[in-house]
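In: Here is a sequence with its predicted model. Questions after.
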Amino acid sequence: MFDFYNFWLTHTPILSILVPAFTSFILLILGNPGSGSLKQDWRQPWRRGISFVSALIGLGLAISYFSIASTGQITVYQLSEWSAPFGIVLVLDRLSAFMLLLTYAVAVPVMWYASENWDTRGRYFHAMFHFLLMGLSGAFLTGDLFNLFVFFEILLMASYVLLLHGQGRPRFQLGVHYVTINLLASALFLIGLGMIYGSVGSLNMADVGRLIPTLDNDQHKLAIAGGLLLFVVFGIKAAMLPVGFWLPKTYAVASTPVAAIFTIMTKVGIYAILRVNGTVFDDAMAQDILKNCLLVIGLVTSIYGVIGALGVDRLRRFVGFMVLSSIGTLLIAISMFNTAAWAAGLYYLVHSTLIAAAFYLFCGWITSQRGAFKDHLKVSPKMKQEKAAAFTYFTIALMLAGLPPFSGFLGKVFILQATAETAYQGWIIAVILIVSLLSIIALTRVGFILFWRATPPEENPNEEAYAVYQALPEVAPKRNDKAIYILLGTLMAYVVFAAPIQNYMALTAQQIQNHALYQQAILKTDNQGRAISVQPYDPSYLPETKYGGEVEDHNALLIPDVISKPTLQGEHISEYKQRQIAEQTLEAPTIPNTTQLKPMEEH
């Protein structure tokens, strides 16, 4: 038991990526017939069982990571035992831990609901769902910019398949648009990474943040340009204006559980803006540009979203525009660049994700009980579960509009309190209050159409409308209402425990702004306390390997600082190299700048 516990501690947080990855592989190996025969396939219960158990394990891991991060500890996992910036690292801190917990808080009830019926409408639903969770987990945990791109691509490829789940012409048409937009974003991502690597010489987040202020003028501008290009990419992922017009229509055509889980995907863009542009590029030039742009973008996105919601003609698109408006509110909080505002934004981020997921699930309930009217905002006969549906909508509306005593209200109050430290306090307060008022009007309009103005059902058995109405389901789809209640109950608990949660968010904002602590946890230092890095990159330097021959290496004394003891004592470190390490360590030479590796002697 003790060995198992040590194994778990040693390999945290890679398990959060491996669990959904291996689950996906197992589900793929299990096979999948055509969607038309999935209901009769004997393997379907196995798929559902494996998928749901894996999601519960992921939730358990997320809770344990949250517990570890709550102590303030930053856990670093070195892949292949190579330290940063020479190797890839995963970093578990307060921010990544709570984002993982939020991901599984949405994923578990959504998957439980989808396993009742939706998973039989297309092939490989569960496998793609777990690939999506793998990409999300990796994006939140990685400490390397290139691997952030890799995990982005994993979650995007899974989302392409999930978006088309259930088939249909509208899904295919908007799926093509969605894929095209994200392929363009991926291309820009690679260009931005190339600009950063070409000027900085590293892609490790901690190392890039440390080195940017030391660059000369030309390299510095190139690195900042690369960072701003990444900001555009993250803005596309987050669906901020003017690159977020795709979201309302795209999410509207997705199947109900897919639209619900997609609510966490926009938050990956918000997370990346906060993690990369807000902390890695902690530079006066970059911060000034970002502050000015981000505030304007946030204000415009928030207003545009709520105005779009006022005039939309379908409930699913209505939810999409409200999601867009909430993204604007989050960008406003980030743009203030102070601890209180970031803590408030993180609190509001959880609220906006959970309520949007619940609302998309509610759209499935409405669609099933309105027959041919589906989710169109047109007056229709009263639903058979009118009271239950109306009460659920009323609760969702109160939460989404930000009315007391719910979490949306607290989140906006925290953001308004944080404006005391910004020069644009009046603009921010005015926009948030106006958007809240317009949200109430928009939600009231929808409620009037769906419930207040609904007509009595046809009572004459001789009329065709009578038979059509009687054929409609008596209750919500199985597990649909219960999944909504789970999410709404989570939001209720979120309000009850608002004080400790907000304290956690404040500590999270402080931690991610403490660049020295982040760098100290991730980067190794030499005997003089300076970070060991490869900046500037020297193309003539070729480190010796087991098969590289006996070549004098002036940097041998740094090797014990960048690899683990087992690797150092392993067979791949030659005896000649071991002698060099011992000799240089004993001599303890003074190197003028140990952050710059010396070139090796030529033969």
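Out: Perfect, I can see it now.
In: all contacts plus neighbour counts: C-alpha atoms, from now on.
Out: Will do.
In: can you pull out the strands in the chain?
Out: Ranges of strands within the chain are 75-78, 89-92, based on DSSP state E.
In: I'd like the ones you listed written out as JSON lines, with distance to Ile212 added.
Out: Shown next, in JSON lines, are the strands of the chain (distance: least, C-alpha to C-alpha, whole Å):
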{"stretch": "strand 75-78", "distance to Ile212": "22"}
{"stretch": "strand 89-92", "distance to Ile212": "20"}
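In: right, so the ones you listed: which one is the most enclosed?
Out: Comparing these by mean neighbour count (mean count of other C-alpha atoms under 10 Å), strand 89-92 comes out on top with a mean of 25.
In: which residues make contact with it from outside it?
Out: With contacts defined as C-alpha atoms under 8 Å, 6 or more residues apart in numbering, strand 89-92 is touched by 13-14, 65, 69, 74-79, 83, 141-144, 522.
In: Out of the residues you listed, which is nearest to Ile501?
Out: Using C-alpha to C-alpha, Ala69 comes nearest to Ile501 of the contacts of strand 89-92, at 13.2 Å.
In: Neighbours of that closest one, how many?
Out: Neighbourhood size, Ala69 [other C-alpha atoms under 10 Å]: 21.
In: now swap in Tyr485 and tell me
Out: 15.
In: Check Ser368 too.
Out: Neighbours of Ser368 under the rule other C-alpha under 10 Å: 20.
In: List the contacts of it.
Out: The contact partners of Ser368, taken as C-alpha under 8 Å, 6+ apart, are 374, 472-473, 476-477.
In: Any quick ChimeraX command for the buried ones out of those?
Out: Only the buried entries of these go into this ChimeraX selection, using 16 or more other C-alpha atoms under 10 Å:
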select :374,476,477
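In: Now flag whichever of the contacts of Ser368 is closest to Gly58.
Out: Out of the contacts of Ser368, the member with the shortest distance to Gly58 (by C-alpha to C-alpha) is Pro477, at 26.3 Å.
In: was I right about the closest one contacting Trp365?
Out: Yes: Pro477 is within contact range of Trp365, at 6.6 Å (criterion: C-alpha atoms under 8 Å).
In: Ile88 reaches Asp144, doesn't it?
Out: Yes: contact criterion C-alpha under 8 Å: Ile88 and Asp144 qualify, at 6.5 Å.
In: what do the two both touch?
Out: Asn204.
In: So which of the contacts of Ser368 is the closest to Leu174?
Out: Leu174 has its nearest neighbour among the contacts of Ser368 in Lys374, at 19.4 Å by C-alpha to C-alpha.
In: second one coming, line it up with the first:
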Amino acid sequence: MFDFNSFWHAHTPILSILIPAFTSFLLVLLGNPGSGSLKQDWRQPWRRGISLGSTLLGLITAISYLMIANTGQVTVYQLGEWSAPFGIVLVLDRLSAFMLVLTYALAAPVIWYASDNWDTRGRYFHTMFHFLLMGLTGAFLTGDLFNLFVFFEILLMASYVLLLHGQGRPRFQLGVHYVTINLVASALFLIGLGMIYGSVGSLNMTDVSRLLPTLDSDQHKLAIAGGLLLFVVFGIKAAMLPVGFWLPKTYAVASTPVAAIFTIMTKMGIYAILRVNGTVFDDALAQSIFKNTLLIIGLITSFYGVIGAIAAERLRRFVGFMVLSSIGTLLIAIAMFNTQAWSAALYYLVHSTLVAAAFYLFCGWMTSQRGSFKDHLKVAPKIKQEKAAAFTYFTIALMMAGLPPFSGFLGKVFILQATAETPYQGWIIAVILVVSLLSIIALTRVGFILFWRASPPEANPKEAAYAAYQALPAVAPNRNDKAIYMLLAGLIAYVIFAAPIQTYTVLTAQQIQNHALYQQSILKHDMQGRAISVQPFDAGYLPETKYGGEVEDHNALLIPDVISKPTLQGEHISEYKQRQIAEQTLASPTIPNTTQLKPMEEH
């Protein structure tokens, strides 16, 4: 009889990737007519039901992963049953579980809102939405740098289609810019991976971290250069300056639900900076360059974002600049490079993601009720749902500005407390406080334009403006306000449960800096306790294949330690290799006293 619990625990990390993957394939197989006939298509309710059901299942799965990770356990899933670093592994730890819950907590209300109307404005919306979730979950779970690149490409390809959802010339123009920028970033990503692999000989994150201090000077510098190149790539994804100018305009033209879900994509860049540059490349040379550069970039990005928000002429671009400012704040916290600062960064990351998504949804509400004024920051007639909209905006503004008693305030307080351990405490405190003050000014300006200075609507029935005003909707688009309230309710709960959440983030920051834990959990070790790993490229190395002839392998002794028993007993392990394993095991039960694997000899 099928044992569900055993199956669940055996395949825990990969299920979070397979759920959106199979959902996407199922939605493709379901078929899709032209966007003009989607409203009448009998399959549309099925698409919506499958999509929403899959997202809720993903949320439940993510919460269960969080419970597993909260025990402090690092769960490793070996793809193809090959151990790291010879095979690709998925790693479920506190940080990856934390990011998975955030992803699905955002995706659930967004897909619910989009399923009422927005999904009929373009083909394959639900399919691409779940391909995006697949890329995000895979990127959060992978323990391999090249696999990180693969999942980045999956989520980027889905984002290209979603950005154009609803069509329109502005979306196409900025979509071309967005694609071009990300193609350049992808090329740089591959170059960086090549530099790291050529010098280290491995792309497994834990293995690279272990081998980096052992490299020769030239190889070490090349690996560090590759790591810094990845930092530039992640910076493009996170939209930090000077490679983040694309974000305000690009997100401004995206459809409302797409802009809301895209707020998690900038955090993908932040996650990668923390995971790769913060923990993998953590030796003295890398960190001296990384920390100082990141702090300067964070300070400039935070200040630039709020200045751009003050000067913004459209509400959507205003939100984009505020997102930039919050990214700068996160980079400042990461650059301080201590446990308390990283914990504060994780806490603030969730806040900034959800409040930005709620703000983008609010932009859709304003656009629908302001007629020809849309989201332009110009004085317009009062909207019909003024009180509810004003109260919603006021709540969002308080949260985004970081005022008490909301999560933005707590997040900034945690970051300021962490400055006690940094030599640049004065600069950091000054910038964060000044940016907070300017944020209040910027948000107040927008509130005055939208609500306090709004003009009375036309009362003369003979005027054309009267008919135009009466034709405007009296309430927010269906599910729009409710989706906003869900996100705001989540942020309020985030404050109420701040104590246990902060405890979790502190433990997360401590765990990701515990290299010994990851090496013990992910890498295999020989009888003498040394990690079984790979070495930089050796031209004399000739691997044996099933059809490539018999080659003497001095390392055959290690094979049972790095592959599973079913694979070892399979047909792809030749009889000659089996004899070598048996002979070497009998002759030398322990590995010779050497720090490198011996190269095979060609015969």
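Out: Arrived safely, thanks for sending. Just so it is clear, the structure is predicted and the values come from calculations on it, not from any experiment.
In: TM-score them against each other, please.
Out: Overlay of the two chains. TM-score (TM-score structural alignment, normalised by the length of the first structure): 0.98; 603 aligned residues with a C-alpha RMSD of 1.2 Å.
In: on that earlier part again, please produce CSV containing the contacts of Ser368 of the first structure, extended by distance to His554 of the first structure.
Out: CSV is the format used below for those (distance: C-alpha to C-alpha, whole Å):
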residue, distance to His554 of the first structure
Lys374, 72
Leu472, 79
Pro473, 77
Ala476, 71
Pro477, 69
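In: Among the contacts of Ser368 of the first structure, which one sits closest to Tyr424 of the first structure?
Out: Lys374 (43.2 Å).
In: Near Ala582 of the second structure, how many other residues are there?
Out: Neighbour count of Ala582 of the second structure, defined by other C-alpha under 10 Å: 12.
In: How about the one 10 residues further on?
Out: Counted with other C-alpha under 10 Å, residues neighbouring Pro592 of the second structure total 11.
In: Distance across stretch 593-603 of the first structure, terminal residue to terminal residue?
Out: The first residue of stretch 593-603 of the first structure is 25 Å away from its last residue (C-alpha to C-alpha, to the nearest Å).
In: Residues in contact with that stretch: which ones?
Out: With C-alpha under 8 Å, 6+ apart as the test, stretch 593-603 of the first structure has contacts from 526, 530-538, 540-543, 551-555.
In: for stretch 394-410 of the first structure, same thing?
Out: With C-alpha under 8 Å, 6+ apart, stretch 394-410 of the first structure has contacts from 348, 351-352, 355, 358-359, 412, 436-437, 439-440, 443, 447, 488, 491-492, 494-495.
In: what's the closest non-adjacent residue to Val179 of the first structure?
Out: Computed as C-alpha to C-alpha, 6 or more residues apart in numbering, the closest residue to Val179 of the first structure that is not its neighbour in sequence is Tyr160, at 6.7 Å.
In: What are the buried residues along stretch 489-501 of the first structure?
Out: Across stretch 489-501 of the first structure, burial judged by 16+ other C-alpha under 10 Å covers 490-492, 494-495, 498.
In: and if you look at stretch 285-297 of the first structure?
Out: 286-287, 290-291, 294-297.
In: show me what contacts Phe98 of the first structure?
Out: By C-alpha under 8 Å, 6+ apart, the neighbours of Phe98 of the first structure are 62, 66.
In: how far away is it from Ser67 of the first structure?
Out: For Phe98 of the first structure, the distance to Ser67 of the first structure (C-alpha to C-alpha) stands at 10 Å.
In: same deal with Glu552 of the first structure?
Out: Using C-alpha to C-alpha, Glu552 of the first structure is found at 47 Å from Ser67 of the first structure.
In: close enough to count as contact, Ile261 of the second structure and Val110?
Out: Yes: here Ile261 of the second structure reaches Val110: they are 6.9 Å apart, a contact under C-alpha under 8 Å.
In: Helices along the stretch 401-550 of the second structure, start to end?
Out: Assigned by DSSP state H, counting those that start in this stretch, the stretch 401-550 of the second structure shows helices spanning 407-418, 425-447, 464-471, 480-496, 498-512, 515-522.
In: just the ones you listed: most buried one?
Out: Stretch with highest mean neighbour count among these: helix 407-418 (a mean of 22; mean count of other C-alpha under 10 Å).
In: starting at the chain centroid, how far to it?
Out: Here helix 407-418 of the second structure is found 22 Å from its chain centre; the criterion is C-alpha atoms, centre = their mean, to the nearest Å.
In: quick one: that helix to helix 498-512, angle?
Out: Compare the direction of helix 407-418 of the second structure with that of helix 498-512 by axes from the mean of the first three to the mean of the last three C-alpha atoms, to 10 degrees and you get 50 degrees.
In: Tabulate the helices of the stretch 401-550 of the second structure (TSV), appending distance to Met205 of the second structure.
Out: Converted to TSV, the helices of the stretch 401-550 of the second structure look like this (distance: least, C-alpha to C-alpha, whole Å):
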stretch	distance to Met205 of the second structure
helix 407-418	27
helix 425-447	31
helix 464-471	58
helix 480-496	31
helix 498-512	12
helix 515-522	10
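In: Minimum distance to Thr137 of the second structure: which of these has it?
Out: Proximity to Thr137 of the second structure (C-alpha to C-alpha) singles out helix 498-512 among the helices of the stretch 401-550 of the second structure, at 17.9 Å.
In: could you list every residue that touches the nearest residue to Ala252 of the first structure once chain neighbours are set aside?
Out: Sequence neighbours aside, Arg316 is the residue nearest to Ala252 of the first structure in space, at 4.8 Å (criterion: C-alpha to C-alpha, 6+ apart). Arg316 of the first structure sits next to 248, 251-252, 360, 363, 375 when contact means C-alpha under 8 Å, 6+ apart.
In: repeat that with 10 Å
Out: Shown in contact with Arg316 of the first structure (C-alpha atoms under 10 Å, 6 or more residues apart in numbering): 248-254, 256, 259, 322, 359-364, 367, 375-377.
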